[in-house]
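Undergrad: coordinates only, sequence not included:
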């Protein structure tokens, strides 16, 4: 983890005692316009999504667009039809890395990552704007997880649950939490 990643983690104050005021509060620790709204890109590896899941993801993406630009990118699982698991992960790893710029702030979703509460996710979104990055890229791995290159490139690794989540469920949880983060940061009421 590089120096900038360490500074962000330190800024997140990931101890149990850190507090932000809950959504809907006008007493948010962030001034309503003080957060630099970096564009968000979500890179997820997987098969074609069900229509129902895609509709729910799209609904949250539209809500997030009120606060910042957001892009949902699906990368086909096993893009070269590899016959073994290791080769598949390597191929997916390369496909993800080809979409990441040098000035992206990369957040990898991983079952062994840091466990964040919603308020800390909001702090992550806010603090990423102070890293010098031009975009936040959230990466969701395929059925066998992330490859070595993305693990080395990631600025931060987080988990959305203590339970292992299917990548499609992880995507839905992520977009919901990103929307919730923005309502926290702006001190606005969360709308379902």
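TA: Right, received. Where do you want to start? Not measured: the values here are computed from a predicted model.
Undergrad: going forward, measure contacts between C-alpha atoms and count neighbours the same way
TA: Noted.
Undergrad: where's residue 114, which helix or strand?
TA: Element membership for residue 114, per DSSP states H and E: strand 104-115.
Undergrad: Now do that strand: distance to the chain's middle.
TA: 7 Å (Cα atoms, centre = their mean, to the nearest Å).
Undergrad: what's that strand packed up against?
TA: If contacts are counted by 3 or more Cα pairs under 8 Å, 6 or more residues apart in numbering; DSSP states H and E, strand 104-115 sits against strand 135-140, helix 148-153, strand 156-159.
Undergrad: will you turn those into CSV that also has distance to residue 128 and mean neighbour count?
TA: As requested, the helices and strands packed on strand 104-115 are exported to CSV (distance: least, Cα to Cα, whole Å; neighbours: other Cα atoms under 10 Å):
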stretch, distance to residue 128, mean neighbour count
strand 135-140, 7, 24
helix 148-153, 16, 15
strand 156-159, 10, 20
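Undergrad: I'd like these written out as a markdown table, with distance to residue 54 added.
TA: Below are the helices and strands packed on strand 104-115 laid out as a markdown table (distance: least, Cα to Cα, whole Å):
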| stretch | distance to residue 54 |
| --- | --- |
| strand 135-140 | 16 |
| helix 148-153 | 25 |
| strand 156-159 | 22 |
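Undergrad: Tell me which of these lies nearest to residue 50.
TA: Among the helices and strands packed on strand 104-115, the nearest to residue 50 by Cα to Cα is strand 135-140 (17.0 Å).
Undergrad: Any chance you could list what contacts the closest one?
TA: Outside of strand 135-140, the residues within contact range by Cα atoms under 8 Å, 6 or more residues apart in numbering are 38-45, 96, 100, 103-110, 128, 146, 167, 170-171.
Undergrad: Buried subset of the residues you listed as a ChimeraX selection?
TA: This is how ChimeraX selects the buried members of those, with burial counted by 16 or more other Cα atoms under 10 Å:
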select :38,39,40,41,42,43,44,45,96,100,104,105,106,107,108,109,110,128,146,167,170,171
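Undergrad: Name the residues of stretch 169-181 that are buried.
TA: Within stretch 169-181, judged by 16+ other Cα under 10 Å, the buried ones are 170-181.
Undergrad: Got another one to weigh against that:
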């Protein structure tokens, strides 16, 4: 199984980029993991919130394949503790899924089309984070999940 973090828009802050890249490298020690960035929609000032979500959704859908298992990172999704998330990843690794794709939406969330395409949704928190922070929190939690599954001392109960 391979895990991909698919998101709209690049990480602008070099400090976030550096830390995210460090965790990405760490995760790759345990499982194939990559990040795919879809460019931001241009001229959003002229678009309604709904139209922006629709255009972002179209870009995301073009990237996804029918066989991909798609999980939205969404504040309305199911919440897990770090240990529970590790169990979730382990369970997914035993399924027939080759690609597990976690998706970070644009600033207004996901279009209805993306919600319909998704297999499920996971929440990192009920709080709202910037997209840069979501990438950082997700990659750190994925690394933590890998260390929990290997019984390594990174995570403390």
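TA: That came through, no problem. This is a predicted model, so every value here is computed, not measured.
Undergrad: Farthest-apart pair in the buried residues of stretch 169-181 of structure 1, please.
TA: The most widely separated members of the buried residues of stretch 169-181 of structure 1, counting by Cα to Cα, are 170 and 181 (15.9 Å).
Undergrad: before we move on, which element is the equivalent of residue 41 of structure 1 over in structure 2 in?
TA: Per TM-score structural alignment, the equivalent position to residue 41 of structure 1 in structure 2 is residue 4. Per DSSP H and E, residue 4 of structure 2 falls inside strand 2-8.
Undergrad: Check the mean deviation of that strand from structure 1.
TA: Once fitted to structure 1, strand 2-8 of structure 2 is off its aligned match by 0.8 Å on average (mean Cα distance after the TM-score superposition for structure 1).
Undergrad: what does that strand rub up against?
TA: Here strand 2-8 of structure 2 makes contact (Cα under 8 Å, 6+ apart) with 31-40, 56, 98-106, 135.
Undergrad: distance of residue 4 of structure 1 from residue 12 of structure 1?
TA: 12 Å (Cα to Cα, to the nearest Å).
Undergrad: These two: which is more packed in?
TA: The residue with more neighbours, out of residue 4 of structure 1 and residue 12, is residue 12; 20 against 16, by other Cα atoms under 10 Å.
Undergrad: returning to what we had before: what range in structure 2 does whichever helix or strand comes after the strand holding residue 114 of structure 1 sit on?
TA: Past strand 104-115 of structure 1, further along toward the C-terminus, the next helix or strand under DSSP H and E is helix 118-128. Under TM-score structural alignment, the match for helix 118-128 of structure 1 in structure 2 covers residues 82-92.
Undergrad: mean shift between that stretch and structure 1?
TA: Stretch 82-92 of structure 2 sits 1.1 Å off on average (mean Cα distance after the TM-score superposition for structure 1).
Undergrad: Return the distance of that stretch from the chain's centre.
TA: Put simply, stretch 82-92 of structure 2 sits 15 Å off its chain's centre (Cα atoms, centre = their mean).
Undergrad: now do stretch 111-121 of structure 1
TA: For stretch 111-121 of structure 1, the separation from the chain centroid amounts to 10 Å (computed by Cα atoms, centre = their mean).
Undergrad: same thing with stretch 102-109 of structure 1?
TA: Counting by Cα atoms, centre = their mean, stretch 102-109 of structure 1 is centred 9 Å from the centre of its parent chain.
Undergrad: Out of the helices and strands packed on strand 104-115 of structure 1, flag the one nearest residue 63 of structure 1.
TA: Short answer: strand 135-140, nearest of those by Cα to Cα, at 17.2 Å.
Undergrad: And what about residue 154 of structure 2, helix, strand or coil?
TA: Following DSSP: H, G, I helix; E, B strand; the rest coil, residue 154 of structure 2 is assigned to coil.
Undergrad: between the helix or strand that comes right after the strand holding residue 4 of structure 2 and strand 2-8, how many degrees?
TA: Downstream of strand 2-8 of structure 2, the next assigned helix or strand under DSSP H and E is helix 14-28. Taking axes from the mean of the first three to the mean of the last three Cα atoms, to 10 degrees, one finds helix 14-28 of structure 2 and strand 2-8 inclined to each other by 160 degrees.
Undergrad: quick one: furthest residue from the center of structure 1?
TA: Centroid-distance maximum for structure 1: residue 83 at 29.6 Å, with Cα atoms, centre = their mean.
Undergrad: ok, residue 162 of structure 1 - contacts?
TA: Per Cα under 8 Å, 6+ apart, neighbours of residue 162 of structure 1: 111, 115.
Undergrad: Looking at structure 2, name the residue matched to it.
TA: For residue 162 of structure 1, the aligned residue in structure 2 is residue 126 (criterion: TM-score structural alignment).
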